[in-house]
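A.B. asks: Below are the sequence and a predicted model for it; my questions follow.
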Amino acid sequence: MSGQKSIGIQEVPRADKWLVLSFQHLFAMFGATILVPYLVGISPAVALVSSGLGTLAYLLITRGQIPAYLGSSFAFIVPMQAAIGDFGIEGMLVGSFAAGVAYGIVAMFIKTSGVRWLMNVLPPIVVGPVIMVIGLSLAPVAIGNSMYEPGTDIYNGTLLTVALITLLITVIGSIFFRGFFGLIPILIGIAGGYIASIFLGVVDMSPIAEAEWLAVPEFYVPFVTFTPVFSWTVLFIMVPVAVVTLSEHIGDQLVLSKVAGKNFVEKPGLHRSIFGDGVATMISSFLGGPPNTTYGENIGVVAITRVFSVFVIGGAAVMAILFGFVGKIAAFIDTIPTAVMGGVSILLFGIIASSGLRMLIDNKVNIGEKRNLIISSVILVIGIGGAYIQVTDEVTIPGVALAAIIGILLNLILPGRTIIKDTNELFKTMTESTEEKTE
């Protein structure tokens, strides 16, 4: 689509064009946004509503200057599963809210002290391996959903066939599709896997026919539908993952800046965009949804279409909210076999792990140096091995959090640390390394 007329950030498209462009963004985020709640056992309809409301809040906080869509965060899948397993959804939502508060605190420090301190605390040698830990820790989930009967360890060859077909379609879409369709391989894979599941007789479509067109999602509202469950362990499970999402957020802002030809890190400021991310996550936690983060898929849509309008993004957010109240969509999501989600997850979780490796490569981190080798090795083994510290009977620091904390400490303590002094030069380098993402 090179050479086409772009639409500016504050420009309002013609109504019919506006609808189509917003629908594109809805398609781009849909597959990933419903996959996260599906995997952790919370309502995908609530996730749609919370992503829409979170995006609208983000646009307001960033003064309508950053065309970014926010959806369910993959980085939080492992901690959400752990928190729900130990403390229920009620406990997980408290941890999610705390993660949003952590964003706000970081935004406040960036506003007063700049961003250099954050980059020195969270360099690629720490964040990259932590991302790899998150992706690799999810591998058993993907394989389990692909091979076994739901909720059991009973092998099912038909389900594995469905998963492999889904994986194949997703891979083909990722490699061979171009333009907008190249940005929605998850959605295409889910659709293809679902069709294959119908032919193989593993889908019960009766709930779709029985569902109402309009239905209120299963919101979890604190002090209204449940009493929040607080635990220090929940905070240790959820909050440290902000190490990863903050780094991802900065990367997304740099890519968007490159695409739009504007420095969003300076105006409206990284502190505003991070705070917007935090508020979106807090809103989601008040409704029963997962933590939110800016979506690379939608950045890709912006890059291809050259449509930078925040009104288009806002339109997609309103559509997501409306879709959340369509009962037949929620029923359809519930009928998707776990094997379909498992097949998509095999690729997605591998990509998460690989993106951590890519962060090391893009930033030219020399693993041959003993310092870097030690930091990355310790993070990987502690995180993937599931090590934890039992502080008290009620407080536990789990594997991913422990890996992140030890990685940060090792980076600060071990000699030979590179201290960033010129953030402008750093952002220039990082922007160059992310340029290919916009191609």
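C.D. replies: Right, received. Where do you want to start? Numbers count the residues shown, from 1 in each chain.

A.B. asks: CA atoms for contacts and neighbours, from now on please.
C.D. replies: Noted.

A.B. asks: measure the residue nearest to the spatial centre of the chain to residue 429 for me?
C.D. replies: Centroid check for the chain by Cα atoms, centre = their mean gives residue 73 as the closest residue, at 2.4 Å. Using Cα to Cα, to the nearest Å, one gets 26 Å for the distance from residue 73 to residue 429.

A.B. asks: got another, please set it beside the one above:
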Amino acid sequence: MNKPILDINEKPTASQMITLSFQHMFAMFGATILVPKLVGLSPAIALLTSGIATIIFLFITQFKVPAYLGSSFAFIAPIIIASNGGKDPGNAMLGALAVGVTYGIVSLIIWKTGYKWIMNLLPPIVVAPVIMVIGLGLSGVAVDMAMNVNGEYNFLHFTAALVTMFTAIIFTVYFKNILSAMPILLGLVAGYIYSMIVGIVDLAPVKKADWFALPDFLIPGVDYEFRITSSILLAMVPIVLVTISEHIGHQLVLGRVVNRNYIKDPGLHRSILADGLGTFVSALIGGPPKTTYGENIGVLAITKVYSIYVIFGAAVIAIFFSFFGKAMAFIQTIPTAVLGGISILLFGIIASSGLRMLVDNKIDMGNNRNLVISSVILVLGIGGAALEVTEAFKIEGMALAAIVGVFLNIILPGRDKNSEIVDYEEKNEIA
């Protein structure tokens, strides 16, 4: 393994700190602001809470894990459902608070009982199809954003979407340096420039905006009523089944990149707790749920700069940037078509990553048990199935698909123990 340029606890020079921290901030920037733009939350709050959540994560993991936390794509559909299409964002925040608490409970159980049970509960045959549902279930949203204006097809806007999408594809496929780690941001930049050229960008909000502006906070009991219902919980909390598995995957990949075993030290219970507390604090002020970011892991792998100080610096920059009023107003002027173009690629990659999980874990789809589980999850999730017992008790879409998938995996006979990633020491030990 190549020697790192800056290892975990090595301090960069002042110039390195600024340059490398900005690099990490921009790597996560496109995806982090895209989530709130899609669900009707504030991009400024998303940036602010990503910085705060990252600092929380670093503290709880004892400054051993150089991970950056950004907005989670897994919660896009649940937020839309919980907030009634964006009309009641407070409901989504209450759901996110419950998600943070759930993370805390899971971390406590892992601390007391070990981590193997969690992957027995969430094997690839359950998690992979649910990940595919996350991407494919949002495909209609992405295409509508790319093609239509007020429900009608618009050729000019669709060309902006295509420019955005193809730019991101080019940087993903043909570049191998740091640029390949931030295709979302670069796609948005190219799409925005094209949109300005063809005249579909309105810069008036930027001219009106102040240089300094407070983000749009959403405080429980102040901006919305603190009243958690079963429908809110059922829309948001079951997604934890997927995001915890995603978290474990990120910790394993990150561990391989920096030559550490983070499942053992500082421990999976600490990193899950940190992720959950970051989500909880984010929701307290109006930010979306958080997750560790693959984009930033990619930056670490490319640059071989693992310094925890650089990640901390990126978090501080994101916090300061969130109060830059004109920059936040500029983000609001990004055409919907540009967001749609990048979403087509991004949601497709999410779906494909679920397919890749099946392949990487050598899941036998000729096995009727695996075929049944994956098929039911895909159709329930993408089809938008809903189980409505009463008006207040309703499980739908991805949440229902995840719960049914876990249930089927438990009760169906013929479970293949080799298909479960349960022994980290044997399968993922760092050399």
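C.D. replies: Received the coordinates, thanks. Being a predicted model, the structure only gives us computed values, none of them experimental.

A.B. asks: How alike are these chains, TM-score-wise?
C.D. replies: Once superposed, chain against chain, the TM-score is 0.97 (TM-score structural alignment, normalised by the length of structure 2); 430 aligned residues with a Cα RMSD of 1.8 Å.

A.B. asks: The residue nearest to the centre of structure 1 contacts residue 284, doesn't it?
C.D. replies: No - between residue 73 of structure 1 and residue 284 there is no contact under Cα atoms under 8 Å: 11.3 Å.

A.B. asks: Now do the shared contacts for these two.
C.D. replies: 290-292 (Cα atoms under 8 Å, 6 or more residues apart in numbering).

A.B. asks: neighbours of the counterpart of residue 191 of structure 1 in structure 2, just the number please.
C.D. replies: Counting by TM-score structural alignment, residue 191 of structure 1 lines up with residue 189 in structure 2. By the criterion of other Cα atoms under 10 Å, residue 189 of structure 2 has 18 neighbours.

A.B. asks: secondary structure class for residue 189 of structure 2?
C.D. replies: In three-state terms, and counting by DSSP: H, G, I helix; E, B strand; the rest coil, residue 189 of structure 2 is helix.

A.B. asks: Leaving out chain neighbours, which residue sits closest to it?
C.D. replies: residue 164 (7.9 Å; Cα to Cα, 6 or more residues apart in numbering).

A.B. asks: helix or strand for that neighbour, which one?
C.D. replies: Per DSSP states H and E, residue 164 of structure 2 falls inside helix 155-174.

A.B. asks: For that helix, give the aligned segment of structure 1 as residue numbers.
C.D. replies: Under the alignment (TM-score structural alignment), helix 155-174 of structure 2 falls on residues 157-176 in structure 1.

A.B. asks: average offset between that stretch and structure 2?
C.D. replies: On superposition with structure 2, the mean distance recorded for stretch 157-176 of structure 1 (mean Cα distance after the TM-score superposition for structure 1) is 0.8 Å.

A.B. asks: neighbouring contacts of the helix holding residue 164 of structure 2?
C.D. replies: Here helix 155-174 of structure 2 makes contact (Cα under 8 Å, 6+ apart) with 146-149, 179-181, 183-184, 186-192, 194-195, 198, 200, 337-342, 344-345.

A.B. asks: Let me know the closest of the shared contacts of residue 73 and residue 284 of structure 1 to residue 240 of structure 1.
C.D. replies: residue 291 (13.1 Å; Cα to Cα).
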